[in-house]
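Peer 1: Just the structure for this:
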Amino acid sequence: MFRERSRAQEPLRMTRLPLRSTAIVVLWALGCGASGSKAVVPDAPAPAQEKPASGRVWLPAGRFEMGSPAGEAGRDVDEGPRTEWAFERFEMDVTPVTTRAFAALQEQVRAKDPQARWWTDAQTPGTWQGRCNLESPRADHPVNCVDWQAARAYCELVGGALPTEAEWEYAARASTTTAWWWGASFDAEHVVSSVACATRGCAGSTAPVVQAGARCNAWGLCDMVGNVWQWTATAYQEQLGAEEGTVAPSDVPEKPVHRGGSWLNHVPSLFRSAHRGLAYPKNGLTGVGFRCVRRP
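Peer 2: Predicted coordinates for the structure are as follows:
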């Protein structure tokens, strides 16, 4: 089985709804559990999304099941059991944070968390595929080669937080129930990946972010899958639903989950909405970035 494993700080209101005979549980926590193949059900119809001036978009309140059904092709065992969740509306960045945006605040990030790490183009280790984007001409590409602590510090500096796993999947699905947010089969036009050339990393690098077009889902979120994996605030656990992987504001998870797949990946199943990943820093972080959420 192929695996690319790659997981806010503010109180999050989520409701874990009954699934079959499951009791109702209301969570005011950071971490999230499982979900699945039921549709995301917004409490009110989501308006057509336009590119917002702020670079963020409001996602509608609603509920969904996190995770994947047993019969989904490419499914991993850690994508269940499915659990239904409900959310109040929240904001999410339209795109992954860009190299330009991170560079503008990198000194503040360092001051906020002296343990945070990132690598520039010139510092890219020779064993990593691709290049780190900081201090390169790729200012409009997603920032990559940033560790989890740097991502968290950046989001807090801009008044937000890293999304939990459940928030991320809710946003990625955008009311869909299919394996990929665009449908039941993989379509390379919706992702920046190495699928078309069938070799890990053959795409060469990240691509500039977009704010419209085939790489944007129905809620106006772009590059939710592909281009770079995205850090979440949730610590990895082998099953969804039992313990929600809560990360306290001062803690750093040993195994934070990241989601979405990246330009490095050539296996279509890694871009499914339910796929969960863990980063292995020894293999490099050129395929890892992040985006932020803001909650009312």
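
Peer 1: From now on I want contacts and neighbour counts done on CA atoms only, so please keep to that.
Peer 2: Noted.

Peer 1: which stretches of the stretch 1-150 of the chain form helices?
Peer 2: Per DSSP state H, counting those that start in this stretch, the stretch 1-150 of the chain carries helices over the ranges 99-112, 148-157.

Peer 1: Next, format those helices as CSV and append distance to Thr83.
Peer 2: Shown next, in CSV, are these (distance: least, C-alpha to C-alpha, whole Å):
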stretch, distance to Thr83
helix 99-112, 35
helix 148-157, 26
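
Peer 1: Which of these sits closest to Thr286?
Peer 2: Ranking these by proximity to Thr286 (C-alpha to C-alpha) places helix 99-112 first, at 12.2 Å.

Peer 1: to compare against the first, here's another:
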Amino acid sequence: MKALRWLTFGTAFLGFGLAAGFGCGGGAQEGGGAVKEPGAGTTEAKPAETTAKAAPPPTSDPAPATTTAPTPEPAKTAEAKPPEPPKPPPSPCPEGMAFVKGGSYKMGFLKNEAKIADFCFDKTEATAKDYEACVASKKCNDAFATCAPEATYKKAGKEDHPMVCVDFQQAIDYCAAQGKRLPSDEEWEWAARGGEEGRVYPWGNEAPKDQLCWSGGKEGLLKGTCPVAAHPAGASKDGLLGMAGNVFEWTTSAQDAKTKDRVGRGASWRDGIPNMFRAERPGRFQVTYRCGFLGIRCATAPTATSGK
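Peer 2: Now for the predicted structure:
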């Protein structure tokens, strides 16, 4: 724009110079021609305009007002959530029971071959409160339910201790009232050893310490039962609590062919020798026997085959 502006003004100055040169001498004409009177057929030369109108400098249209478009807000992206862990398949067992996968093993000290089908097992021993509810439903009886100083039935503060002072038939009736049954000796040992893992004790192979309710631990000689869920460190592979210590548990298996005695499993709070709590070690009880260290744990068939 500056070069163009200067060129315009220069052209105007040039025109001014030419006009001045042509206007000098007033109307005199060179040569021998007569001199004409002013005004007689002559036209007086008009001097060129002494000023040249400078062309106005070119103007450029003002820049259009620019409007700043609003910056669009960044699109909100959904926060990435960590994938939820897959939900475990529904249990084929009733609430409060654990699924025990079946199999086969060499059972007990004699290493007899035993084959076990899948079954469900109560996670804890039946409590005094559980048994009291069964009595209230008139499906159980409480005959001699306070047979020993260690009895738990209707004892304040012992509602969550294992029910004791039940004989074999009372144990059968209690499980039947729950739609369940007592386990066989083979099933009980299979569950206590962790199935194919073949554990020495329900919790593993290390000797008993504080994993159970017994008289060989730091608390010394006990005077009675413990709450059924008081020792989570003693859980079996399948999450069964109290499979060693606290109270023996009735099974349906006969001790021998000569008597009606039944096998009891798991040892009790009274015992303080580690070998008493080995998964393979049985106890023996007459069917009419009641005491403060023998209780109940029920089993049942699963509702469906599990992939566990």
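
Peer 1: Could I get the TM-score for this pair?
Peer 2: The TM-score (TM-score structural alignment, normalised by the length of structure 1) is 0.64; 212 aligned residues with a C-alpha RMSD of 3.1 Å.

Peer 1: so which of the helices of the stretch 1-150 of structure 1 is the most packed in?
Peer 2: helix 148-157 (a mean of 23; mean count of other C-alpha atoms under 10 Å).

Peer 1: what range in structure 2 matches it?
Peer 2: Using TM-score structural alignment, helix 148-157 of structure 1 lines up with residues 168-177 of structure 2.

Peer 1: That stretch against structure 1, how far on average?
Peer 2: Following superposition, stretch 168-177 of structure 2 is found to deviate from structure 1 by 0.6 Å on average (mean C-alpha distance after the TM-score superposition for structure 1).

Peer 1: thinking again about what came up before, between the helices of the stretch 1-150 of structure 1, which one is closest to Cys216 of structure 1.
Peer 2: helix 99-112 (19.5 Å).

Peer 1: how far away is the alignment partner in structure 1 of Lys101 of structure 2 from Glu167 of structure 1?
Peer 2: Under the alignment (TM-score structural alignment), Lys101 of structure 2 maps onto Pro60 of structure 1. For Pro60 of structure 1, the distance to Glu167 of structure 1 equals 12 Å [C-alpha to C-alpha, to the nearest Å].

Peer 1: Which stretch among the helices of the stretch 1-150 of structure 1 approaches Ser193 of structure 1 most closely?
Peer 2: Among the helices of the stretch 1-150 of structure 1, helix 99-112 sits nearest to Ser193 of structure 1 (C-alpha to C-alpha), with 18.8 Å.

Peer 1: what's near enough to touch Cys147 of structure 2?
Peer 2: Residues in contact with Cys147 of structure 2, defined by C-alpha atoms under 8 Å, 6 or more residues apart in numbering, are Cys165, Arg290, Cys291, Gly292.

Peer 1: Can you tell me which of the residues you listed are buried?
Peer 2: Cys165, Arg290, Cys291, Gly292 (16 or more other C-alpha atoms under 10 Å).

Peer 1: Among those, which one lies nearest to Asp261 of structure 2?
Peer 2: Nearest member of those to Asp261 of structure 2, counting by C-alpha to C-alpha, is Arg290, at 12.7 Å.

Peer 1: from what I can see the closest one touches Val166, true?
Peer 2: Yes. Counting by C-alpha atoms under 8 Å, Arg290 of structure 2 touches Val166, with 5.4 Å between them.

Peer 1: How about Ala198 of structure 1, nearest residue that isn't a chain neighbour?
Peer 2: His266 (5.5 Å; C-alpha to C-alpha, 6 or more residues apart in numbering).
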